[in-house]
Structures are given as C-alpha cells and as structure tokens.
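Colleague: Structure for the following, please:
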Amino acid sequence: MAHIRGVPKEDPSRWEVRYDVRDEYGRRRQRTKTFRREGDAKKFRRKVEHEADLGTLRDPMLGRVTFGALVERWQQSQAWAGLKPSTAARYATVLRVHVLPRWEKVQLSRITRADADAWVVELSRGRRSPATVGKVYGVWRQALNHAVYLGWLPVNPAAGVPMPRVREREQLYLSPEEVWTLAGAVPPRYRAMILTAAFAGLRFGELAGLRRRNVNLLAGRLTVAESLSQVDRRAAEWTTPKNGKARTVDLPAFLREELTRHWERYTEGGTGPDGVVFTGARGALLDRHNFTRRDFRPAVRRALSAEKHRLRFHDLRHTCAAILIELGTHPKLIADTLGHSSIQITMDRYGHLLERPRAEMLARLDARMLEVERRCGAEAAAPAN
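Modeller: Prediction:
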C-alpha cells in the first residue's frame, strides 16, 4: 500500500509517497518519492498501487545493481545449474574474456537499446567473425534475460537487436568410397569409430561416451544414451545426448561386423557393461582436441583430395544424412537416426540434398506413365471380339 504525506518542515510545497517493494534478495523495503504538487503525488500513488496489483512493481534501487552483480546471481541460479557442464564452461569463458571487461561495473538501469546496438558494432570490429559476435552477444543477452526474470529490469535492452549475418559454412559430404578410404587411413583402433560416425550418424561425444551395455551386436542396434562432453582441456563430463533424449540406431550387417572385430580387439576401456567402446591407446577417454590434431586431420590429408582437407569430424554425420537421402530414406527415419528433435530440423539442414532424389522420382514417374500409356493405347487399339 502506498501513502502520501506532506513534508511541511522541510518544504511546505513538497509531498512524499511511501510504498513497499522487494529488494534483490526478496526482502521488504520501504521507498519514498517526493513531488512538488499533491496531484502529482496522487497520480504516482495510483500508478504504484496499480503495478502492485499486477505484480509488476519494481524496486527503483534495482536499477543500480551492476552487471557484475547480476552475473554472480545468474551463476548461482538454477538456470545456470541446468546448463550442461561444457556449456557453462563456455559461457564462463565468454563472460570473463569478452563481456565483463566491458559491462561489469555498469548499472543495469543505464544499459539502453542504443548501447546494445553500439556494442554489436564494437564487437564486429577487428577480426571477430559474425558467428563469434553472435555467441558473445548471446551470452550477454541471456544474462540480461535473467535480470528480467528476477524483476531487476522491466525489459531486456539487448533483445531484438539485429546481428551481423553469419555466412553458412559449406557442408562437406564424403562418398561411401571416401569414407572407407578415410577409415583405412586412421590408426586401426579408430577405424570402426569413423565408420559408425559416417554410417550411423553419431556425434563425436556420443561415440566417445558409448558404453558396451548400450551396444547389442546380436540384435544389430545401439542406444545413444550418454555423451562425453569436453568441459575444458583437463576435464570431461558424462551428459545426456544433445536434445536430452536417448535414441536407438539400427546397424547394417557390415557395421556390426566392424564393431564386433573392434569389440574383440580393443578392450582397454573395459569388457564389462560399463566399458567404453572407443578409447585412446591406453584406455583413456577420448580427447577431441588430441584426436583431431594427432589422428583425424593427418588421416584426412593422406586419404582425401585437397578440396576435402578441411573436413571436420562432424562432417561425417552430415555424410550419414547425405547417404541416407541418396538411398531414398524417409526424412522421419533420418531425423530419428540422427537424433533431431523434429523432422523440420532435418529438412532445414538437408532439404537441398533432396533435389536429386526428387528428380529421380520424377524420372521414374515419367517412365511408369509411358508404360501405362503404351499399355492403355494397345488395349484401346485391340479389335473387339
């Protein structure tokens, strides 16, 4: 409830409105605001009472909270705790390197839409790519979203600001023959891993986190239930797959044979149910950086033509999608195999690859209709008995 009272001792023409709010810790605080005219004081009181009824009344002192204090509260919140360890580590690095040096001591109430727009321009200067600008700005925007959630800001000043256009990286696809050549160029212990990535569509973290209990070679299927997430160069965490859901992938006979040979030969990761299928030479968990630098990139340069030398491990997953599309696989089955949360993601990412199957479908339809036309024409021309 807000109250108005005159302040005759200080200034007979001043009117004071007192009202209760919650501070950043949820504690009840009394705030005051003074006016020269009684009518203005009454108008402000009505506004305060209306906002209190709607639940939108904010403590004006919250605007003095600095961005640095907001980040501390964000990192102690459930929203932060719900991030995957690798995501939280990446956000923390972005905050430390890019965001806090610019915004740590700035009061939230002083951050404007114009500031946000200007910072995009500032970030875009120098050698930062549009993708990097988007990632840095995105972390800053999420922190300010938390300020809105806490009631420290009425709206997010960083929302809706246009970002520099990210140029889509051209995806690379290997032919099945190129996949086999690459699988033969890596150290033998990684041969089955290359083939599983390219023909079953598993991500690197899903392969590195694949346990024996989740592979059923007799039934010819594996379950992607865990992923090994690289938090930093020193630590890794077991997490759920990317969209948070397990999925089952059917294995063709040739891949079952490859995995069987790998299973029997490489046992450093353990032979029990918790044993890890793909490990380093001494049974250590796979480190993506080391594997890429020491084994994958040298093999790519040895096995593939020069235009494919920029191939990433993740491009093997794209290769899986391309091969399935070429075989005429239904997009829903492709989405299930790759673990996409919706078929729309599959279509958005790989829809352009459907042009060839569509042309082949039209050619088959034309051939079928010509056959029908010839048969129907022959029947029409046949003499009646």
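Colleague: hey, let's count contacts and neighbours off CA atoms from now on
Modeller: OK.
Colleague: quick one: which helix or strand includes the residue nearest the centre of the chain?
Modeller: Centroid-nearest residue in the chain: residue 242, 7.7 Å away (criterion: CA atoms, centre = their mean). For residue 242, there is no helix or strand it lies in under DSSP states H and E.
Colleague: so what's it up against?
Modeller: The neighbours of residue 242, taking CA atoms under 8 Å, 6 or more residues apart in numbering as the test, are residue 227.
Colleague: roughly how far apart are it and residue 216?
Modeller: 22 Å (CA to CA, to the nearest Å).
Colleague: Kindly report the same for residue 30.
Modeller: 65 Å.
Colleague: for residue 58, same thing?
Modeller: In terms of CA to CA, residue 58 sits 57 Å off from residue 216.
Colleague: before we go on, could you also do this sequence so I can check it against the first one:
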Amino acid sequence: MASLFKPTYSARDPKTGDRIQRKAKKWYGQYIDGDGILRRAPLATDKAAAQALLAELVKRSEQRRAGLSDPFEEHRTRPLTEHLKDFEASLRHGGATEQHTKLVSSRVHKVIQQCGFVFIPDISASRVSAHIAELRRGGLSAQTCNFYLQAAKQFVRWLVRDRRTNDNPLDHLKGTNVKLDRRHDRRALSDAEFSALIKAARNGGTYRGLSGPDRAMLYLVSAGTGLRASELASMTPANFHLGEESSWTVEAAYTKNRETAVRPLHPDLVGPLREWFHGKDSRTRLWPGKWAEHKQAGAMMKRDLTAASITYRNEKKLVADFHSLRHTFITNLHRLGLSPKNIQFLARHSTITLTMDRYTHVDQNDVAAALAGVSLLVPGKPVVEPSIDLQAVLSESGAGSTSCTGACTELAQTPVATRPEASEIGNPALKIGEKTPRHKAKKDKGFDSPCPSVASDVSGGGGIRTHGTAERYTGFRDRFRTRERRGPAAS
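Modeller: Modelled structure (predicted):
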C-alpha cells in the first residue's frame, strides 16, 4: 500500500549541543514499483502536491506491471544534449571517422541550440524549417543548408531506431534544390592543362611538407586512379602491386564506404612509380603530413595551378581543385568509350547516376564531331546503297582466300533493294529484281559452285564484330606519350 511520510534524521541542537531527532521538511512517498520493488522517493513540501505525485508514481507502476507503460517516458525527460552524446558514440561504433562524427554532431548541436530545443518533445519541423531559411538568408549555400537539415534528420531517425521516441517530426522536410544555387561545381582538366600542372608542380618548391616532384607524382596518380585525397594520404609503396597484373589497394579504414578497394593500375604508371619508389621504405607514407586531414589539398593544387597559368575558376564558373583530378579520371574513361557500368566500377561509386551526372563532363567539341558523323535522311539527299565486298568479308573472317563464284558473286554484286530471294539465285530465266513463287531449292539452281563456309569459331576481338582490328584498352588516355593519331601532348 502506498503511503506518505516524513522521515526523521539526527541533528545537533545548536543551543545545547545535544543530538536530537528532526523531521524532514519534504514529504516522501513509499510504493511498489513496476518490478515489485519497494521504493521511497522524495516528493514535495506540500502534502497535497506530494499526494498527487505519489498517485502518479503508483499509476505508472501499475501500468508497467500490466504492460501498459510508456516505453519512451524515461527518454522524454532527458536533455537532448545527453542524447546527442549517445548519438556521437553510435556513429563511432558504426565505423564513421572521427572527422565525420564531429562534423555531423556539430551541425546537430547548432540546430538544437538555435531552435531552442531542450527535450525530445520540443523538436518541431516548423522551427527547424525556419532556422534553415534563416541560414539561407544569412548567405549559406543551398548545399550547406541541406547538410544541416540532413544532420538533424539523421539524429531524429536515430532516436526513433534506438527506441527513444516513436515519432519523427522532421521526416517530411525536404532540402533546397541545389541546382539553383551551385557555388563550387568542378570541371575536368584538359590534356594541356594537366600537362602544364605536372610541369609546374615538378619545378615547384616544397609545400605542406611535399616537394615539387612528390606533388607532381601525387597529381599523376590521382588523375590515373581516381583516388581521393584522404586515400592518397594513406598510401605506401606496399599498397601498389607493380607486377605483371599491376593494381593498387586502399584499406577499408581509409575509403569513403569503409570497404577495402582493389583496382587495376594503368601500365604507364608502373614505370614512373617503380622509379619513384626506389629507396623508399615499403611501410612509409608516400605523401606524409596532415595536408589531407586539414583540407589543404585544394590550396596546394591552387598554388601549382597559378604557377602553370591555369585559371582556377573558368568562364563557366567551374573550378579546378584537387577533387577535379577525380573528375578528370572519370571523364577520360567516358571519352574512351567505356560502358557506364565499367566506369562506375573503376570510380567506386554507389550509383550509376552519381558517375554519369556528377563526375562525367561532356566536351561540346567532341559531341559536335560525333554528331557530324551521323548520317541523316535529309529530303532531296541521294541515298547511297551500301556495297558489299563479300570476298573481303570472307578474308577478314578467316575463311581463307577461296574465290567466291557463281551465285555468291551474283548476290554480292546485286543492290540490296533488288536482291532476290535465296531460292531465286541461279535461275537463268529470271532477271534481277523479278520475283517468283516460293519453292524449294533444287540442285540445278546454280549452286554448283558453293560459297566457302565461314568459320563459326571466329569472332571479333575486344567485343567488336570486325576481327583483328581492336586496339588494346589501357584504362585512360595516355597524356604523356606522343601518338601518331593525336600528335604530342601540350606541355
């Protein structure tokens, strides 16, 4: 049975110095909690208020024993700052980097503080929306404002998943259209720009602990592999396999998706890397320092761009920073004609949309040249019938140099539009272009000189139909060797 009482305690009488018994000023309640345990709790100095509080405690205990208690009650009375600390811990336990954890939690803390939220029931979608709008008016970009909203929504989703609340009041909020406020769109470097950048870096001085030749190799490997700055900062010679099947590896601790990445290495990088590795410890970082951790890769490359007389932001407002080298890598794969799926694999993107829409840049001159090669059926323009050199086709297919005579010669020299059916070939009474009723072919229909059979096991190399004409694919455009079909690269 629940009851109220005032406990007594021993105190010293200030007048006599004797110890006496005194009653507490506050009423206490005694009750059986939901687990059947006898509890005593301080309530209030006013007896009526104490009785009301005790009745509430008894009610919750009975509901708990009956399975009707509110499982979120405990969390509702905890400050959001305490929940945020638990949220940070969950991010770390989930494999997030310390940098990412601090970034997300700081954004959540700013939203909570600016909106005046103290407890979970205080969280309001309208107040968050108003705060994000205030950030936009303050000059922050649409993308940055979306990051704040995403962090707040991530925090509330975690509260729901961790059974700290049953409602997500921010679930319906949508971010701003970032296409209407692009401030840092990147571009892919041209061949001439990249060659000039490598030359300027190689001849430059030391910056952030990296010498000029080290930076030149950093840019070269980045544009040849698509590796990110943080991934490159973790690389040692042991991460590169320079054997017959060359490849590179990044450990899961340093990749964006926390999965170990292994991809092929371009053969043209093997020689320069092997020479550069000479004398280096296989366990020593190739590009040491905190340049990546402190977000200095962009500033470092900007200095070399300036030395190479390359504009950082072009007339289209597109910038060339360190991450542009990754854009360059992916764009060059597209120019070489790789399938989107293969490009996505080499880029290590989660979606094909990210690969093609964000990282692949189309050159208008390339598109114009491709368009000019398309044949259009313009009214009044003569249509040229395709001619077939069957002997050449048979020779290329590997069927040998056997002459094609008889009906095959007649068929090959006949325009497509007037070509007869196979059953009509060799009929001396039939002129080309005329039709006869269909009937079964007979031995006397001109097939005395049969066509040589084409070998069925001969197929085009490299996935194309013309055998023996495919060039070896190397993965990305060679920027540094002179090619007959392109001429020397700009320096």
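Colleague: Residue 58 and residue 216 of the first structure: which has the busier surroundings?
Modeller: Between residue 58 of the first structure and residue 216, residue 58 has the larger neighbour count (other CA atoms under 10 Å), namely 20 against 14.
Colleague: The more buried one matches what in the second structure?
Modeller: Superposed on the second structure with TM-score structural alignment, residue 58 of the first structure falls opposite residue 71.
Colleague: what about that match, which SS state?
Modeller: Put simply, residue 71 of the second structure is coil when judged by DSSP: H, G, I helix; E, B strand; the rest coil.
Colleague: try the one 10 residues further on
Modeller: For residue 81 of the second structure, the reduced secondary structure class is helix; criterion used: three-state DSSP.
Colleague: Residue 22 of the second structure against residue 11, yeah?
Modeller: Yes: in this structure, residue 22 of the second structure is within contact of residue 11 by CA atoms under 8 Å, at 6.9 Å.
Colleague: hey, where'd the helices end up in the stretch 201-350 of the second structure?
Modeller: All helices of the stretch 201-350 of the second structure, identified by DSSP state H, counting those that start in this stretch, fall at 212-225, 229-233, 267-277, 297-307, 324-335, 340-347.
Colleague: Highest mean neighbour count out of the ones you listed?
Modeller: Each of the helices of the stretch 201-350 of the second structure was scored by mean neighbour count; the highest is helix 324-335, a mean of 24, by mean count of other CA atoms under 10 Å.
Colleague: From the chain's centroid, how far away is that helix?
Modeller: Distance, stretch centre to chain centre, for helix 324-335 of the second structure: 14 Å (CA atoms, centre = their mean, to the nearest Å).
Colleague: for it, packing partners?
Modeller: Packing partners of helix 324-335 of the second structure (3 or more CA pairs under 8 Å, 6 or more residues apart in numbering; DSSP states H and E): helix 212-225, helix 340-347.
Colleague: what's that helix in contact with?
Modeller: 186-190, 219, 222-228, 340, 343, 347, 355, 359-362, 475-477.
Colleague: what about the counterpart of residue 215 of the first structure in the second structure, distance to residue 248 of the second structure?
Modeller: Using TM-score structural alignment, the partner of residue 215 of the first structure in the second structure is residue 240. In this structure, residue 240 of the second structure and residue 248 of the second structure are 4 Å apart, going by CA to CA.
Colleague: If I take the longest helix seen in the first structure and helix 315-326, what angle do their directions form?
Modeller: Longest helix in the first structure, counting residues (DSSP state H): helix 355-381. In terms of direction (axes from the mean of the first three to the mean of the last three CA atoms, to 10 degrees), helix 355-381 of the first structure departs from helix 315-326 by 10 degrees.
Colleague: starting at the chain centroid, how far to helix 355-381 of the first structure?
Modeller: Worked out by CA atoms, centre = their mean, helix 355-381 of the first structure lies 45 Å from the chain centre.
Colleague: what's the answer for stretch 323-343 of the second structure, then?
Modeller: Distance of stretch 323-343 of the second structure from the chain centroid (CA atoms, centre = their mean) equals 14 Å.
Colleague: before we move on, back to that, please name every helix or strand in contact with the longest helix of the first structure.
Modeller: Where contact means 3+ CA pairs under 8 Å, 6+ apart, helix 355-381 of the first structure is packed against helix 315-326.
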